[in-house]
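Enquirer: quick one: sequence plus predicted model below, questions after.
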Amino acid sequence: MERRGFLKVSVAGAAAAAFGGASWLNAFSATAADGDGPYGPLLPPDANGLALPQGFTSRIVARSLEKVTNSSYLWHMAPDGGACYADGDGWIYVSNSEVPLIGGAAAVKFAADGSITDAYRILDGTNVNCAGGKTPWNTWLSCEEVDRGEVFETDPFGVNDAVARPAMGRFKHEACAVDPDRQVVYMTEDVGDGGFYRFTPSAWPDLSAGTLEIMVGPEDQTSGAVTWAVVPDPSADDDDTRDQVEGSKPFDGGEGCYYAGGVCWFTTKGDNRVWAYDAAASTISLTYDADEPLSGVDNVTGTSSGDLFVAEDGGNLEICVITPDAVVAPFVRVDGHDGSEITGPAFSPDGTRLYFSSQRGSGGGTTDPGMTFEVTGPFRA
């Protein structure tokens, strides 16, 4: 397929219902319009090094190897995928650690006024925990990005022990997105010919047993109908899961994954694309296929307004917004963090605060400490 600068949102009915009537139909065939986006242009970097639109402010909530405010927890190195959870009048932000051998995940607890009240580990002793996914029953699926890595179901509230979910497959996991409408979990695989997977639990929502499938379709297919086939051996004892099904569709470096309103959006960093899987129609399409302004697509999340927020691993270290009216524009840029990547974007339960990390901070090296930010402001409802 010839590379071209266009953005196309290709799902209408189901997504519109989930996003409060957002104009997905108008966006169906629109081309990208580079511009300031719905929040206006970025201002010069603030004291924390974030270039933000007018009306937005930032703070640093955690720095690697330093105690998180009002806690005894030293924030982990290489903060990666994250999610937010309601906790009484406050909320919790969960963050993975993409560190070899000790990996795991941790949580920061916030009071109703946004003050930090605690931080603690929720997963230990795992390996290169990259992204993951939030479940509707308020657990965090933390994924190991290593060959034959596993998914670990963890408790953001720090009460229950984490549990491995080997039935979900052993491969180089990146991200998960739960589809409660069909009672399945979608998963990406971060290799150059990675699969896009679907796990159906035997007894929803128990993830201890079930059926793992991989998407089937032509290698060069960018739109149209796709099918699914059962992966015979999810444990990958002899062959990698992506190699067990003839005709499985390869994706070039699967990254972030986000579900809403009948659609699962996922990113592939190798070809800088944002994909949409229409679960009801079992079709795929391209939501974004361009080289700028969004470059190095990675983690993705969304809002009730229908906006997608896509973080960059590379590029100029931005989180870009893709709107239902087919505009893609920078929302925030992290200044002076060359060599890092933006990870873990997630909104507070009320939608007024965005959390994310610069994984390697301003140093940019693999052993340099990262930092986790909060951005507050008038996000679109």
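Expert: Sure thing, it's come through. Residues are numbered from 1 along each chain as shown.

Enquirer: when you work out contacts or count neighbours from here on, use the C-alpha atoms and nothing else.
Expert: Will do.

Enquirer: thinking Ile214 is in contact with Gly194, fair?
Expert: No. Here Ile214 lies out of contact with Gly194, judged by C-alpha atoms under 8 Å, at a distance of 10.0 Å.

Enquirer: so what sits against both of those two?
Expert: Residues touching both Ile214 and Gly194 (C-alpha atoms under 8 Å, 6 or more residues apart in numbering): Arg242.

Enquirer: after the lengthiest helix in the chain, next one along is what?
Expert: Across the chain, the longest stretch assigned as helix under DSSP state H is helix 13-18. For helix 13-18, the succeeding helix or strand toward the C-terminus, using DSSP states H and E, is helix 24-27.

Enquirer: where along the stretch 201-350 of the chain do the strands fall?
Expert: In the stretch 201-350 of the chain, the strands defined using DSSP state E, counting those that start in this stretch lie at 206-216, 224-225, 227-230, 254-260, 263-268, 273-278, 283-289, 297-302, 308-312, 318-322, 328-334, 342-347.

Enquirer: what helices and strands are in contact with the helix or strand following the last one?
Expert: Note on strand 342-347: by DSSP H and E, the next helix or strand toward the C-terminus is strand 353-358. Judged by 3 or more C-alpha pairs under 8 Å, 6 or more residues apart in numbering; DSSP states H and E, strand 353-358 is in contact with strand 79-87, strand 342-347, strand 371-376.

Enquirer: try this one next to it:
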Amino acid sequence: MRLGRRSFTFGLTSLAFSGLALSGCAASRGSATALSEGYGPLREDPAGLLDLPPGFSYRVISSFGDPMDDGLRVPDRCDGMGAFDLGGGKVALVRNHELKPHHGDTGAFADAIARAGEGAGYDRGADGVWLPGGTTTLVYDLASGRVERQHLSLVGTIRNCAGGVTPWGSWLTCEEDVSRAGDGLGRDHGWVFEVPATAPGRVDAVPLRDLGRFNHEAAAVDPRTGIVYLTEDRDDSLFYRFLPLVPGQLARGGKLQALAFVDPALGSDSRNWSEVVLGVGQWADARWIDLDGTDSPDDDLRKRGNAAGAVRFARGEGIHYGDGEFYFCCTSGGAAKLSQIMRYRPSTFEGRAEEREAPGRLQLFVESTDGAMLNFGDNIVVAPHGHLYVCEDQYTAIVDNHLRGVTPEGRVYPFARLRVQTEPAGACFSPDGSTMFVNAYSPGKTLAITGPWGRFPG
């Protein structure tokens, strides 16, 4: 598998976190309520959008309804997003839009229905118009702070929630929907699609069927092996890995598996809802179960996997790779059902027969016991300076969502507060580490945040 400059930079970013995290493993034990002051108190935003610590600022670079360069408009419901190095200080952002079939009036074609038949797509509704879910791509100049171009890059899908960057320069966009063909839909949904970051227009929407059909949330790739790790947004979800036949060429197929515990005394439930299975900081050896019938027409893949011994997780959400390990959120995990952050460290022999003797390991890294600590963690990213950042997505009539930072010792702090009634989503960093990009979900906006990253007083 060939790794370019983007993946090399990403590996350095991840290494910073991994090294710090390893040194903080012992400190994270029993630190489920540990809080940090972070960068200091958040300052109230005069524009009423995003409160940030002293020294940080943001600019809105793209908004729902803005005209795009392809004659369409920026769709709403901006969710997962990935950043890619284009060289020369330019960054490509591939951004999900979590739109359902009835959201056509907030999709890219709302002001250009006559053009709905042009270009590539996956599935059309009963009216013949492409389903509005998909992705847009932005080219952003870090020096000028301007978007040079934005266009629709994938269309015809449903509820593109999260996803993940690949080391070979593409975005894996995931459908959080398992609708079947019929009732106005021409094709089955519940797939992962691949969008090259440099694609100048819409790409052919080819479902990566061997990655499974389920209520997908996010994906992350180990650049050393090409193995893809996948989360599922269900209360009884599984944690999956995909072993590709050819690393970097996912459409050529492979094998889908689900994580289980080696120790039978741990059972098959990591949620800690009724009893503590994993304590904060505790590690457990992992094994992987082969799955069959992964096209899952009855949406029962997770149930069949659990019956075979695979571990249940409480709504797997965002996942991100740090050098040598993965971090993923379980939105409703823990006794308080407020959030868990899991860490998976692959085996030296990951995906090979030898891993039985030296298995990968799963750790409960953080478990929230209070909404003021972490409240329904969703998207997650590893920052270049060595902290995690988690986007909250609360499920209450009135929300008070934050971006929460997590130190390598498992201490949580508020980094930003979204002042509008929606969720922050899609947090990711420019390859040079200077800028965090994040979305306000709806009405959709994409923000670029700059400041003294890494000069952490707390």
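Expert: Perfect, I can see it now. As the structure is a computational prediction, the values presented were derived from the model and not from experiment.

Enquirer: quick one: the longest helix of structure 1 to chain centroid distance?
Expert: Taking C-alpha atoms, centre = their mean, to the nearest Å, one finds helix 13-18 of structure 1 lying 20 Å from the centre of the chain it belongs to.

Enquirer: now it: buried residues?
Expert: Ala14, Ala15, Ala16, Ala18 (16 or more other C-alpha atoms under 10 Å).

Enquirer: ok, stretch 251-266 of structure 1 next?
Expert: In stretch 251-266 of structure 1, residues buried by neighbour count (16+ other C-alpha under 10 Å) are 251-266.

Enquirer: quick one, what contacts the residue nearest in space to the middle of structure 2?
Expert: Central residue of structure 2 (C-alpha atoms, centre = their mean): Gly318, 3.5 Å from the mean position. Taking C-alpha under 8 Å, 6+ apart as the criterion, Gly318 of structure 2 is in contact with Ala162, Gly163, Glu217, Ala218, Ala219, Thr231, Phe328, Cys329, Asp378, Asn379, Ile380.

Enquirer: contacting residues around the fifth one?
Expert: If I follow you right, that is Ala219 of structure 2. Counting by C-alpha under 8 Å, 6+ apart, Ala219 of structure 2 makes contact with 162-165, 172, 174, 228-231, 318-320.

Enquirer: Thr323 of structure 1 too?
Expert: Gly306, Asp307, Leu308.

Enquirer: of the helices and strands packed on strand 353-358 of structure 1, which stretch is the most buried?
Expert: Greatest average neighbour count among those goes to strand 342-347 (a mean of 28), per mean count of other C-alpha atoms under 10 Å.

Enquirer: mean shift between it and structure 2?
Expert: Following the fit onto structure 2, the mean deviation recorded for strand 342-347 of structure 1 is 0.7 Å by mean C-alpha distance after the TM-score superposition for structure 1.

Enquirer: between strand 254-260 and that strand, find me the angle.
Expert: 0 degrees (axes from the mean of the first three to the mean of the last three C-alpha atoms, to 10 degrees).

Enquirer: counting by contacts, list what strand 342-347 of structure 1 packs against.
Expert: strand 79-87, strand 297-302, strand 308-312, strand 353-358.

Enquirer: could you dump the ones you listed to TSV with distance to Ile284 of structure 1?
Expert: As requested, these are arranged in TSV below (distance: least, C-alpha to C-alpha, whole Å):
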stretch	distance to Ile284 of structure 1
strand 79-87	24
strand 297-302	17
strand 308-312	17
strand 353-358	28
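
Enquirer: any chance of JSON lines for the helices and strands packed on strand 353-358 of structure 1, columns distance to Tyr120 of structure 1?
Expert: JSON lines is the format used below for these (distance: least, C-alpha to C-alpha, whole Å):
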{"stretch": "strand 79-87", "distance to Tyr120 of structure 1": "14"}
{"stretch": "strand 342-347", "distance to Tyr120 of structure 1": "17"}
{"stretch": "strand 371-376", "distance to Tyr120 of structure 1": "15"}
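
Enquirer: nearest to Gly55 of structure 1, of the ones you listed?
Expert: Between Gly55 of structure 1 and these, the shortest gap by C-alpha to C-alpha is with strand 371-376, which sits at 8.6 Å.

Enquirer: what's the match for Ser296 of structure 2 in structure 1?
Expert: The alignment partner of Ser296 of structure 2 in structure 1, by TM-score structural alignment, is Ala236.

Enquirer: what lines up with Phe214 of structure 2 in structure 1?
Expert: Phe214 of structure 2 maps onto Phe171 in structure 1, by TM-score structural alignment.
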